[in-house]
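Visitor: Next comes the sequence, and after it the predicted model I'd like to discuss.
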Amino acid sequence: MDIHIIPCLKDNYAYIVENKKTKNACVIDPSESAPIKDFLNKNKLNLKFILNTHHHADHVGGNLELKKEFNSKILGFEKDKERIPGIDIVLKNRQIWNFENSDVLIEHVPGHTSGHIFYYFKNEEAAFTGDTLFSFGCGRLFEGSYLEMVNSLKKIKSLPSKTKIFCGHEYTMSNLKFCIEIDKNNAELKKKYNQISNNIKNKLPSVPSDLSDEMNLNIFLKFDDYKFKKQLGFQDLNEVDFFKKIRDLKDNF
């Protein structure tokens, strides 16, 4: 299957997953309907399903119009069933859902919101992480605790290292600037910054990122890295307190 990146609103991304043989498709987090409809109609795709990672308006704004036009089914997590517009199929934690003979793992990852999930397409080795894990960053905590967010990020870290991370927003340059501010002497971070900066100048998206790069360079995932914590003088902080320290610094960056 092919994965298509659809820019929406100011800095959102929606994603269309297409079965090239059947021309059936699903969309993840359609914040608005117009760019999704344009792509589907241009490529003569049949939108079977609408997948939401969480209930925020900039991830579900296109739900109802797309459902009406394409007679699609809307999916979301059971804890968000009262908050996701037009929901038809209620998903459970650790459920395997099947799309076009591709198994999709559903994982509950509270923190950004209480009902947030990610979708891991096993055959495609692709994780759609919404606003939990960004490219070289992570989401703000609106409804969950720091402990919940750490445990949620651990779930993503446990995926195969070659997993492609498709996140909800184009925040990558800001996130990399913050990572470099904290991890000043990391040459790999600076190389990644220059590479992605060139991509964006050429109007290319920064996504997807590789989970292996996230594990290596994303400081929000280093809560269990004693050597890194010692480098910053935070070796006495446990995983949650270290993550809280970094998240609070980013909130004020």
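Guide: Structure's in. What do you need? Numbers count the residues shown, from 1 in each chain.

Visitor: C-alpha only now, for contacts and for neighbours.
Guide: Noted.

Visitor: Distance from stretch 129-136 to the middle of the chain?
Guide: How far stretch 129-136 lies from its chain's middle: 4 Å, per C-alpha atoms, centre = their mean, to the nearest Å.

Visitor: then this one, side by side with the first:
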Amino acid sequence: MSVFQVHVFTCRTDNFGVLVHHPASGATASIDAPEEAPILEALAAKRWDLTHILTTHHHPDHVEANLALKRRYHAQIYGPVAERAKIPGLDHPVGDGDRFEFAGEAVEVIETPGHTAGHICYHFPEHGLLFAADTLFALGCGRLFERPASDMWVSLQKLMALPDDTEVYFGHEYTLSNARFAVTVDPDNEALLARFEEIESLRAQGRMTVPTTIGVEKETNPFLRPHDAGIRAVLEMEDASDAEVFAEIRRRKDNF
């Protein structure tokens, strides 16, 4: 059982705010800082004090509140070394394979270029937690702005190698839209169809779809399944490489 408490709430229009709290020490990290007011409200409701901000990439909807929160709490900001000039208030640039301690617990940095050139994810290996931001979504992956599809496919394979029971917290509530697309390229996947129904029910109730797990995504997320014969048949790409199939799935999602 994890020693951390994870609190998820909404920010902006469709961002998730995520706080990771260590009760024994009182340490609390915000995964990214999409918007100051909702983060302050969440901290106040939980009676937690912010000590860290773990930044995944430089996009404004993930760093907007960095400086305001740092001034208020003197929080230490970690972020991708490859984007160090673009991360406001950065104290600790980190890159692929780096490890640091948060509240005495190990955090591993996994570099996942694709959505941005220097995007990183934070993995808490002893507690089965992955904070993937805009690299991996439930039933989706991040749009490719700064790196080609081949780079994103390599990044996703890094995440697929984590244990299946790893809980994945992602950056946006895109899941219903992702599900609607997923069934167009993987229409015979019974696990996906069942999950689509579950997601429709959750969203109809106004409930969030986070977290997911690596295992569930490997079974149902088409972006992690370019090897699948059914998907390849739908795309008429039976003889293509996995990277080529992934790129076509991403292209179709962009135009969906």
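Guide: Okay, I see it. Bear in mind the structure is a predicted one, so any value in this text is a computation, not a measurement.

Visitor: where do the strands sit along the stretch 51-200 of the first structure?
Guide: Ranges of strands within the stretch 51-200 of the first structure are 73-77, 89-91, 96-99, 102-108, 117-121, 126-130, 133-134, 137-138, 164-167, based on DSSP state E, counting those that start in this stretch.

Visitor: Switch the ones you listed over to CSV; also include mean neighbour count.
Guide: CSV is the format used below for those (neighbours: other C-alpha atoms under 10 Å):
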stretch, mean neighbour count
strand 73-77, 24
strand 89-91, 16
strand 96-99, 16
strand 102-108, 20
strand 117-121, 25
strand 126-130, 25
strand 133-134, 28
strand 137-138, 25
strand 164-167, 25
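
Visitor: and of the ones you listed, who's closest to residue 37 of the first structure?
Guide: strand 73-77 (15.4 Å; C-alpha to C-alpha).

Visitor: which residues touch that closest one?
Guide: Outside strand 73-77 of the first structure, the residues that touch it by C-alpha atoms under 8 Å, 6 or more residues apart in numbering are 48-54, 63, 67, 84, 86-93, 108, 115-117.

Visitor: Need the buried ones from those residues selected in PyMOL.
Guide: Selecting the buried subset of the contacts of strand 73-77 of the first structure in PyMOL, with 16 or more other C-alpha atoms under 10 Å as the burial test, is done by:
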select buried, resi 48+49+50+51+52+53+54+63+67+84+86+87+89+91+92+108+115+116+117
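
Visitor: name the element the aligned partner of residue 223 of the first structure in the second structure belongs to?
Guide: Aligned counterpart of residue 223 of the first structure in the second structure: residue 226 (TM-score structural alignment). Under the criterion DSSP states H and E, no helix or strand holds residue 226 of the second structure.

Visitor: Next, count neighbours for residue 226 of the second structure.
Guide: Residues lying near residue 226 of the second structure (other C-alpha atoms under 10 Å) number 23.

Visitor: likewise residue 172 of the first structure?
Guide: Counted with other C-alpha under 10 Å, residues neighbouring residue 172 of the first structure total 22.

Visitor: residues in the first structure aligned with the helix ranked longest in the second structure?
Guide: For the second structure, the helix with the greatest residue count under DSSP state H is helix 190-204. Aligning helix 190-204 of the second structure against the first structure (TM-score structural alignment) gives residues 187-201.

Visitor: one step back: so which bits of the longest helix of the second structure are buried?
Guide: Buried-residue list, helix 190-204 of the second structure, by 16+ other C-alpha under 10 Å: 192, 193, 195, 196, 199, 200.

Visitor: next one: stretch 172-182 of the second structure
Guide: Those would be 172, 173, 174, 175, 176, 178, 179, 181, 182, for stretch 172-182 of the second structure by 16+ other C-alpha under 10 Å.

Visitor: per the alignment, residue 159 of the second structure corresponds to what in the first structure?
Guide: In the first structure, residue 159 of the second structure lands on residue 156 (TM-score structural alignment).

Visitor: tell me the contacts of the nearest residue to residue 213 of the second structure once chain neighbours are set aside?
Guide: Counting by C-alpha to C-alpha, 6 or more residues apart in numbering, residue 167 is the residue found nearest to residue 213 of the second structure once chain neighbours are left out, at 4.5 Å. For residue 167 of the second structure, the contact set (C-alpha under 8 Å, 6+ apart) comprises 128, 129, 130, 211, 212, 213, 214.

Visitor: What distance do you get for residue 167 of the second structure to residue 215 of the second structure?
Guide: 9 Å (C-alpha to C-alpha, to the nearest Å).

Visitor: How about residue 155 of the second structure?
Guide: From residue 155 of the second structure across to residue 215 of the second structure, the span is 17 Å (C-alpha to C-alpha).

Visitor: Tell me which of those two has more neighbours.
Guide: residue 155 (20 against 17).

Visitor: residues touching that one, list them.
Guide: Taking C-alpha under 8 Å, 6+ apart, one finds 111, 112, 113, 114 in contact with residue 155 of the second structure.

Visitor: hmm, back to that, take the buried residues of stretch 172-182 of the second structure and keep only those in helices.
Guide: Among these, the residues falling in helices (DSSP H) are 175, 176, 178, 179, 181, 182.

Visitor: what does the strand or helix carrying residue 219 of the second structure contact?
Guide: Here residue 219 of the second structure, judged by DSSP H and E, is contained in helix 214-220. Under the contact criterion C-alpha under 8 Å, 6+ apart, helix 214-220 of the second structure has outside partners 138-139, 159-160, 162-168, 189, 191-192, 195, 224-225.

Visitor: and the residues you listed, which are buried?
Guide: Buried members of those, scored by 16+ other C-alpha under 10 Å, are 138-139, 159-160, 162, 166-168, 189, 192, 195, 224-225.

Visitor: Going by distance to residue 26 of the second structure, which of these wins?
Guide: Of these, the one sitting nearest to residue 26 of the second structure (C-alpha to C-alpha) turns out to be residue 167, at 22.1 Å.
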